[in-house]
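Engineer: Could you work out the structure for the sequence below:
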Amino acid sequence: MPGHHRLAPWFEEFLVHRSTAKPSPNTLKAYRQDYRSIADPLARAAGVALAELTVEVIGKGSMRAAFADYARSHQAASIRRCWSTWNMLCEFLFTADAIVANPMSSVLRPKVPKTLPKAFRADSVERLITTLQSPDEGGTRAWAERDFAVILTGLLTGMRAAELIAVDLGDLRDDASDGAGSAKVIHVHGKGNKERVVTVEPVVVDVLGDYLASRSERFPDTVRRRSSTGAGPWDRFRASDPMFVGRDGQRITRGTLQYRVERAYRRAGINGDRAKGALVHQLRHTFATAMADQNVSVYTLMRMLGHESMNTTQRYTTGAGTAVRGAAALNPAYELVGRSAASRDAGSHE
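Structural biologist: Sure, this is the predicted structure:
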């Protein structure tokens, strides 16, 4: 047991307790951030250093005051997350007999908005795809093949920003359920270290191949030395290499990914159509809404999006059952990409 009733050692014990749930590094970072956000005002109010703060300061009045201070400079989503962290911490302290009761039920938190996630309309998606297939003449850091590949992957798989950043080339594999061998699946390392499989149809695989071919030209030093001259783009890299890279040839950063997505929206004239603060996540909303419009079952969509709670998925759909690959292939964006590709091929033969 942590000694002297100091809160900091108890918090470290709480993290050990939570470790059995296999939280991701981002989740652990959020726990620590949320702890400091409330512990700091608690320490100031008690007139002690943060390291000397004790569990005795945790009560209804002190927690309400600390959260009121926090709420003045933070958004509703941050307040809800911080409340959740401290609710788990206080429940842990109560179970360990370190406090007499969990006071968090007396601390108000913002309600989760019940509005449906905002998705791009079909015409906005068409403009985005058309724009991505045209040169970015005003861009100083333009890489058309990479931007098209990463945005199309997000649009047609619903992958989160962190998942697009973390995916490796070896995570894209043959779809065992596809007899023709043309479709692929991506093994996604999702939120909370949970894995799932998403399907990509041949048109996306082709776009990814074009991007990898351009990447091998941009960064010849990253190509496998043993790859033959006539090797396809997928054979030129290691399975452990990142799927998407930045202008330095290293794994793409979150800042670069979000910037390139926002630039694509601005070029397409659809930046005003997205939800506030949603960049890569706007693609995810659009994917989920497209699936819901095809009457995909809530269970299937839950698997496709990697949601833990069915309530989250039900914001998009209450439809009936469809198989995962069949559902993904129904996405109207596939037709738009195929139409654009056919136009390009026809133009190249004129």
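
Engineer: When you work out contacts or count neighbours from here on, use the C-alpha atoms and nothing else.
Structural biologist: Will do.

Engineer: which one is G338 nearest to, not counting chain neighbours?
Structural biologist: Spatial nearest neighbour of G338, excluding adjacent residues (Cα to Cα, 6 or more residues apart in numbering): V203 at 6.8 Å.

Engineer: The structure of the following sequence is requested for comparison with the preceding one:
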Amino acid sequence: MNDEGAPPELAVPETALPAEIDEFLVHLAKERDLSPNTVSAYRRDLREFSTWLASTHGIDGWRWNELGRTDIRGFMAHCTRRGLAKRSVARQLSAVRSFYRWMHRDERVDVNPARAVKSPRLPRTLPAYLDKRQADTLLEHAATRAQSLEFTDVRNVAMLELFYSSGLRLSELRGIDLGDLDLVAQQVKVRGKGRKERIVPLGDHAQRALRNYLVKRDALLAKLKDSTKKPARGAVFLSERGGRMSPRAIQHAVVQLLSAVDEGAGLSTHSLRHSFATHLVDGGADLRAVQELLGHASISTTQIYTHTSVERLKKVYRQAHPRA
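Structural biologist: From the prediction side, this is the model:
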């Protein structure tokens, strides 16, 4: 929110990206092999930073090596006055830090002024997730719809089962190719953040749903063999036109089914990932194993899923302790 009594800050006109930012984005894409979506997010944040610098110092009135902590704090204040949430301001600061860290390693600047700037304190919010009853209701609803044997219904229940069975991110599920699936060993290879690969298990329900879907998928490809548009034969999850499903299409299909469980609750594909992790931890799974299954780089990211395990421990305590 804006500071009380202060008028909302107007967005300044965009300027061309400085050459250093362009080179940094190439570094992210080519050398660090980050996803196009991640590179685009860095581009947006750093464009806003450079545009703000041009508006406050003049287009040619500043140099990267001359900026200090005061400038970085000024940019964060600008973001806050624009009404950005704390999480968005923190993301902007993270982009600036990464950019300056790259320039410092490349000896383009003497110091990283963003390093000493504190990030806004973020509220520790619990992710939205389904309880076990809701998860059962959701999957039963999707399975009932799949009895129609329509391609989209059979595909959608396979996606739901895979999301919940393996805790995948949307981008990971979308990127799965046929060669990544091993239904005999009941496992799938996924590419997570930073293109890091990991193997995750498939449950029995997900395996059956995928087998049913692959039959429909083969039938669709056979029908499209004479189409002028070349289908994405390597991709597992296809649209009715034979292309790899877009992130928006996957989200839309899943949210429609989630609305049958709790309309208006703000549930998304990521809620299924949170449900996967929550139910594992609540069932007593080792946190390090859950971290590996989710593809988290840090155990601290996984620790948010311990919130339901506390209730489980209280229940055990009340049942077992003589003075509970």
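
Engineer: all strands for the second structure, in order.
Structural biologist: 181-182, 187-191, 197-201 (DSSP state E).

Engineer: could I get the ones you listed as a markdown table with distance to S40 of the second structure?
Structural biologist: A markdown table is the format used below for these (distance: least, Cα to Cα, whole Å):
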| stretch | distance to S40 of the second structure |
| --- | --- |
| strand 181-182 | 29 |
| strand 187-191 | 19 |
| strand 197-201 | 22 |
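
Engineer: what's the closest of the ones you listed to L130 of the second structure?
Structural biologist: strand 197-201 (20.5 Å; Cα to Cα).

Engineer: What span of the first structure is that closest one aligned with?
Structural biologist: Counting by TM-score structural alignment, strand 197-201 of the second structure falls onto residues 195-199 of the first structure.

Engineer: Pull the residues that contact that stretch.
Structural biologist: Contacts with stretch 195-199 of the first structure, where a contact means Cα atoms under 8 Å, 6 or more residues apart in numbering, come from 157, 175, 183-190, 303-304, 306, 324-325, 328.

Engineer: what about 6 Å?
Structural biologist: In this structure, residues lying in contact with stretch 195-199 of the first structure by Cα atoms under 6 Å, 6 or more residues apart in numbering are K184, V185, I186, H187, V188, H189.

Engineer: with the second structure superposed, average distance for that stretch?
Structural biologist: Comparison of stretch 195-199 of the first structure with the second structure after fitting gives an average deviation of 0.5 Å (mean Cα distance after the TM-score superposition for the first structure).

Engineer: what comes up buried for that stretch?
Structural biologist: Of the residues in stretch 195-199 of the first structure, V197, V198, T199 count as buried by neighbour count, 16 or more other Cα atoms under 10 Å.

Engineer: Can you name the two of the contacts of stretch 195-199 of the first structure that sit furthest apart?
Structural biologist: The largest separation in those, counting by Cα to Cα, is between K184 and H189 at 16.2 Å.

Engineer: Which of these two has more residues huddled nearby?
Structural biologist: Neighbour count, other Cα atoms under 10 Å: between K184 of the first structure and H189, K184 has more, with 23 against 20.

Engineer: which position in the second structure aligns with that one?
Structural biologist: Aligning on TM-score structural alignment places K184 of the first structure opposite Q186 in the second structure.

Engineer: Not counting sequence-adjacent ones, nearest residue to that match?
Structural biologist: In space, Q186 of the second structure is closest to L202, 4.9 Å off (Cα to Cα, 6+ apart).

Engineer: what separates that neighbour from H270 of the second structure, distance-wise?
Structural biologist: 18 Å (Cα to Cα, to the nearest Å).

Engineer: So which of those two has more stuff around it?
Structural biologist: Shown here are L202 of the second structure and H270; by other Cα under 10 Å, L202 has more neighbours (25 against 19).

Engineer: which residue ranges form the helices in the second structure?
Structural biologist: Ranges of helices in the second structure, per DSSP state H, are 19-26, 36-57, 69-81, 86-105, 132-146, 151-166, 170-174, 204-223, 247-262, 269-282, 287-294, 299-302, 307-320.

Engineer: For the third one, name the packing helices and strands.
Structural biologist: Identification of packing neighbours for helix 69-81 of the second structure by 3 or more Cα pairs under 6 Å, 6 or more residues apart in numbering; DSSP states H and E yields no helix or strand.

Engineer: Might you calculate how far it sits from the centre of the chain?
Structural biologist: Mean-position distance between helix 69-81 of the second structure and its chain equals 27 Å (Cα atoms, centre = their mean, to the nearest Å).
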